[in-house]
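Asker: Okay, sequence plus prediction incoming.
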Amino acid sequence: MSTFQAPKGTYDLLPPSSATYLAVREAISAPLKNSGYGYVETPGFENVELFARGVGESTDIVTKEMYAFETKGGDRLALRPEGTASVLRAALEANLHKAGNLPVKLWYSGSYYRYERPQKGRYRHFSQVGAEAIGAEDPALDAELIILADQAYRSLGLRNFRILLNSLGDKECRPLYREALQGFLRGLDLDEDTRRRVDINPLRVLDDKRADVQKQLVGAPLLRDHLCDACKAYHSEVRELLTAAGVAFEDDEKLVRGLDYYTRTTFEFVHDGLGSQSAVGGGGRYDGLSEMIGGPALPSVGWALGVDRTVLALEAEGVTLDLPATTSVFAVPIGEEARRRLFGVVTELRKAGVATDFAYGGRGLKASMKAANRSGARYALVLGERDLAEGVAQLKDMESGEQEPVALDGIVEKLSSRLA
């Protein structure tokens, strides 16, 4: 065993389970690719100020969880704790919003980092697939993203998830609600840290998961009672579009999410089989974020879905993905001349798109056939000196046990046809 281990709160993805993670990423991205979203990739670290402005200086992410450091050149950087601010920064830097085709629709996949107390479903290094639609204020865009996430989860076989939906209002109506909420919260028995939050961002108190705080929040003012007419109409249309699409959702008046940039539509995907870490993804509209990070007014909406928690949700439901075998053919040479000839056949099979592995290391027939069996290959292709003299190889079906000689110059065509 190595002297070193993965850092606390992190994990290694290794075969065969890593194939499930790849399949989840592909399933989430597939409906996005089919809906006009282009792939974007940003650096794993950014200027600290990008997250301080975008995510919110008072959020736990920025104050407690962000991995920040100073470079030798004096730059203050941070490992990215979330994806939206980075993607928006990249779009603004490249002037994608000036190309004249709004919204700019982007999707991404990558690793993110937060210094949190490690527990099942909450890691210091985690993987997400996200989508952002930048530069358009349209209820249909909000509905589109929720529908695409719903499609992604269902394509994986998930059924026991719920969609929570709320509206956070906008700069016109939220100040009035903020004032009413602060008045209510100041009358509660809260700890010093939470009282500070009441002054800075009272909506974050609604997101407090502690039972003693939630008990005191009964009777708190609700955002829906303070929405302006424009926000009410906008939210009503989002709800109607989801209903028309057959996507079920639950109204959750206390849903605020953990980031400061959200406005109007906010939503969360939760799975009841995951215990306290029930959120498998979420997002919302962030109409003011572009201006917060120095850009023009660009109303936008997006979400991020956790790959790790989606895998846990699959496990909770007992869903096993139908994953293709990593190896379809396992080639076993017997003798040096056969080894050279069979390696050439393997190369041609791979060029033809047939997933093929080779018995390396000069193992004997028995050990090589055990390796073929462990690989999960459908066929073993065995070539010995006598076979070579006759111009054939032995093709064994690993499921039925049947074996037949196949002409060496016809192997690629035969296997390509069988495995098509």
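Answerer: Yep, that arrived.
Asker: only C-alpha atoms for contact and neighbour calcs from this point on.
Answerer: Noted.
Asker: all strands of the stretch 201-350 of the chain, in order?
Answerer: 250-251, 263-271, 279-285, 300-306, 329-333 (DSSP state E, counting those that start in this stretch).
Asker: Ok, which of those comes nearest residue 379?
Answerer: Nearest to residue 379 among the strands of the stretch 201-350 of the chain is strand 329-333 (4.8 Å), distances taken as CA to CA.
Asker: could I get the strands of the stretch 201-350 of the chain as CSV with distance to residue 211 and mean neighbour count?
Answerer: Compiled in CSV, these are given as follows (distance: least, CA to CA, whole Å; neighbours: other CA atoms under 10 Å):
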stretch, distance to residue 211, mean neighbour count
strand 250-251, 21, 13
strand 263-271, 19, 24
strand 279-285, 18, 25
strand 300-306, 25, 25
strand 329-333, 56, 28
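Asker: In addition, the following structure is provided for comparison:
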Amino acid sequence: MNINAPRGTQDILPGSSEKWQFVERQLADLCRRYHYKEIRTPIFEHTELFQRGVGDSTDIVQKEMYTFEDRGGRSVTLRPEGTASVVRSYVQNKVYGLPNQPTKYFYMGPMFRYERPQQGRQRQFIQFGIEALGSDDPAIDAEVLSLALNSYRELGLQSLKLVLNSLGDKESREAHRQALIRHFDPYRDELCSDCQVRLDQNPLRVLDCKKDRDHPAMATAPSILEYLNDYSSDYFDKVKEYLDVMGIQYVIDPNLVRGLDYYNHTAFEIMSEAEGFGAITTLSGGGRYTGLVQEVGGPETSGIGFAMSIERLLMALEAEGIELPLDEGLDCYMIAMGEEADKVAVRLTDQLRGAGVQVDKDYLGKKMKGQFKTADRLNSRYVLVLGAEELENQVINVKEMASGEQKEISLDAIIDYMKEQLAGGE
């Protein structure tokens, strides 16, 4: 019986995993420079967290969550997104009471959504995201947008578009909500069944519907920008001013909404305009939220964040033909001929590894010619050869593969010699 990976999941094998590791290191270093600290939350949470934090009217909660009862009869859910878990941790650990504010986190890890698998959208996917909690300053919105864009730019991506909107504060959203209901209500029977429900629960999400996006009423729907009160309008203007100061280009799209219920004020998406990237161009999205911290039991606190799929980031790199500078070679390959030489080689291999040298050896009993072929396939910079004659003279033959140059080095000195050689080539 053949057992394959579940639909919507994938194995990331050597040859590909190095790309993931490189990207993840780059993202972590970028967050370090912006002074965002890593947080790691559980892969599963109580289902109520996502019902309250993400929103009952969202497709995620209604259709896409992996929810089950544990052996204690408790309803738990594999996390479909990162923000709710981060906020839960922020409240549970009373981080809001610490003196250094705002709290700035980044996270990276698997998320789970039951949806139709397609290229760049798996049922288990790796998400990178950040959250900044505890500041109402529009400047931190601009900081988050800068970090989001640089997450792509520093990896070499050029064909990017930042799309920006404001969802306004509670007062502005309520005014817009009523306007949307008045606008779409005459077309209620023409909308999909989901949008008929959304029109009563959260009409803003009607604008985000993929089924009804070509309905004529979409083109004439009232814009949120027409309903921003003075505070919301001023806030949005300041965000744009900070982006202008940093030289960040953006496009205003009044129909841009986010798929989660907790957003207000700044909302944004970053899209790829690379030829051949695919029909779904969104790389990442995020925005500001107020009310989420209170919803999970904390004090009134606002936040802003964004999230991206690592899978889609790698797709964008491929679409733009960007080769990551991966070092996939091997420092040393140890060749030993004979039982006694092999024992010494095992010891030297272990000592070299302890000294920070990347080294491997043969475990298949190949002849010397076969071992040299293996070293060549592994792109090893050096080959260390130890046979009966070398063992008798207490030396080891070191061959630099690129030049073909060979030297005999004392067994007692080989560790320091290899460290020096490798350090000189960095």
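Answerer: Perfect, thanks for sending it. Everything numeric in this text was worked out from a predicted model, so none of it was measured.
Asker: and residue 88 of structure 1, which of the strands of the stretch 201-350 of structure 1 is closest to it?
Answerer: Across these, closest to residue 88 of structure 1 is strand 300-306 (CA to CA), at 9.3 Å.
Asker: Relative to structure 2, what is the average displacement of that closest one?
Answerer: When structure 2 is overlaid, strand 300-306 of structure 1 sits 1.0 Å from its aligned residues on average, using mean CA distance after the TM-score superposition for structure 1.
Asker: Structure 2: matching residues for that strand?
Answerer: Counting by TM-score structural alignment, strand 300-306 of structure 1 pairs with residues 303-309 of structure 2.
Asker: okay, now the one in structure 1 that sits across from residue 393 of structure 2 in the alignment: neighbour count?
Answerer: Under the alignment (TM-score structural alignment), residue 393 of structure 2 maps onto residue 390 of structure 1. Using other CA atoms under 10 Å, residue 390 of structure 1 has 12 other residues around it.
Asker: hmm, back to that, now the strands of the stretch 201-350 of structure 1 as TSV including distance to residue 128 of structure 1?
Answerer: Formatted as TSV, the strands of the stretch 201-350 of structure 1 follow (distance: least, CA to CA, whole Å):
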stretch	distance to residue 128 of structure 1
strand 250-251	24
strand 263-271	14
strand 279-285	9
strand 300-306	5
strand 329-333	33
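Asker: just so I know, which of the ones you listed lies nearest residue 417 of structure 1?
Answerer: strand 329-333 (13.1 Å).
Asker: That closest one: how far from the chain's middle?
Answerer: Put simply, strand 329-333 of structure 1 sits 36 Å off its chain's centre (CA atoms, centre = their mean, to the nearest Å).
Asker: go on, stretch 307-327 of structure 2?
Answerer: Chain-centre distance of stretch 307-327 of structure 2: 11 Å, with CA atoms, centre = their mean.
Asker: ok, now how distant is residue 390 of structure 1 from residue 407 of structure 1?
Answerer: According to CA to CA, to the nearest Å, residue 390 of structure 1 stands 9 Å off from residue 407 of structure 1.
Asker: let me fix that: residue 99 of structure 1
Answerer: As for residue 99 of structure 1, its distance to residue 407 of structure 1 is 57 Å (criterion: CA to CA).
Asker: and the two? which has more neighbours close in?
Answerer: Using other CA under 10 Å, the more surrounded residue of residue 99 of structure 1 and residue 407 is residue 407, with 16 against 9.
Asker: quick one: what's aligned to that one in structure 2?
Answerer: Counting by TM-score structural alignment, the partner of residue 407 of structure 1 is residue 410.
Asker: Not counting its neighbours along the chain, what's nearest its match?
Answerer: Spatial nearest neighbour of residue 410 of structure 2, excluding adjacent residues (CA to CA, 6 or more residues apart in numbering): residue 395 at 4.3 Å.
Asker: Let me see the contact set for residue 369 of structure 1.
Answerer: Going by CA atoms under 8 Å, 6 or more residues apart in numbering, residue 369 of structure 1 touches 332, 380.
Asker: Just give me the match in structure 2 for it.
Answerer: By TM-score structural alignment, residue 369 of structure 1 lines up with residue 372.
Asker: what helix or strand is that match on?
Answerer: Secondary-structure assignment from DSSP states H and E places residue 372 of structure 2 in helix 368-377.
Asker: For that helix, buried residues please.
Answerer: The neighbour-count check on helix 368-377 of structure 2 (16 or more other CA atoms under 10 Å) flags 371-372, 374-376 as buried.
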